[in-house]
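Enquirer: Predicted structure and sequence below. I'll ask about it afterward.
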Amino acid sequence: MVKNTGRPGYLQIADDLRAQIRGGALAPGSLLPSTAQLAERYDASLSVVKMAVGILRNEGLVIGQQGKGVFVRDAEVAPATAGALEGEVAELRTAVQDLSARLAKVEEQLATSTTHRPGRSSR
């Protein structure tokens, strides 16, 4: 059941399902309960449950199969996927830091060039 803790319900559900997967209660290859069953179990809406399962998909812990359901991924596959995501996030952070530094230089140059233009007089 989702608790009134201030933490969004979909995160609480994702945390609980993640703990069940890592704890072995939901073994690799096992089928997750349906969205409707999870919604009833957690006393949450279907959209909240779908968001929670989406998080687990993004983390590589579960995989959906059209018309069959959502299954727990093999433990050997999931950490590799998670590791790859961590690497991508690190690369993105580095790129953002680089772009931020470059933007700061451009802004500084623009500020300097607009305040000290030769031939312009202040009124």
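Expert: Nice, thanks for sending it over.
Enquirer: Please make it C-alpha for all contacts and neighbour counts, starting now.
Expert: Will do.
Enquirer: Sort out which residues of the lengthiest helix in the chain are buried, please.
Expert: Taking DSSP state H as the criterion, the chain has its longest helix at helix 77-115. By neighbour count on 16 or more other CA atoms under 10 Å, the buried set for helix 77-115 is residue 78.
Enquirer: The structure to be compared is supplied as follows:
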Amino acid sequence: MVKHTGRPGYLQIADDLRSQICGGSLAPGSPLPSTAQLAAQYDASLSVVKMAVGILRNEGLVIGQQGKGVFVRDVDEAPVEDLAGEVAELRSAVQELSVRLARVEEQLTTSTERPS
């Protein structure tokens, strides 16, 4: 059930399903319950459940098969290494942008200061 913690329901559902997948309760190849079943289980709307499943798809933990349902991906198939690499690249890019922004701010401050 989705709790009223201030954290969006779709994130709570995604977290719970993710922990079930990582913990082995939902084994690779097994289907997720239907959207309607998940909505009933979590006492949430269909759109909230769809958003949660969408997050898991984006993370590469589940895969949808047209007309069949959504299935847990095999861990070997999930692009975990790719995600780790992407996160490292993003961190590096953010660090570089932070340095560049600091330089621009310094230049703006210097150029807008007027001698008294």
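Expert: The structure has been received and is ready for your questions. Because the structure is predicted, anything quoted here is derived from the model rather than measured.
Enquirer: got the contact list for stretch 5-12 of structure 2?
Expert: 2-3, 44, 48-49, 51-52 (CA atoms under 8 Å, 6 or more residues apart in numbering).
Enquirer: Check the offset of the longest helix of structure 1 from the chain's centre.
Expert: Helix 77-115 of structure 1 sits 18 Å away from the centroid of its parent chain (CA atoms, centre = their mean, to the nearest Å).
Enquirer: what's the neighbour count on the closest residue to residue 1 of structure 2 other than its chain neighbours?
Expert: Residue nearest to residue 1 of structure 2 in three dimensions, not counting chain neighbours: residue 42, with 3.9 Å by CA to CA, 6 or more residues apart in numbering. Counted with other CA atoms under 10 Å, residues neighbouring residue 42 of structure 2 total 19.
Enquirer: ok, so what distance separates residue 42 of structure 2 from residue 2 of structure 2?
Expert: 6 Å (CA to CA, to the nearest Å).
Enquirer: list residues touching both of those two?
Expert: Contacts common to residue 42 of structure 2 and residue 2, judged by CA under 8 Å, 6+ apart, are residue 13.
Enquirer: Name all residues that make contact with the spatially most central residue of structure 2.
Expert: Centroid-nearest residue in structure 2: residue 55, 4.9 Å away (criterion: CA atoms, centre = their mean). Shown in contact with residue 55 of structure 2 (CA under 8 Å, 6+ apart): residue 14.
Enquirer: Give the aligned equivalent of it in structure 1.
Expert: Alignment note: residue 55 of structure 2 maps to residue 55 in structure 1; criterion TM-score structural alignment.
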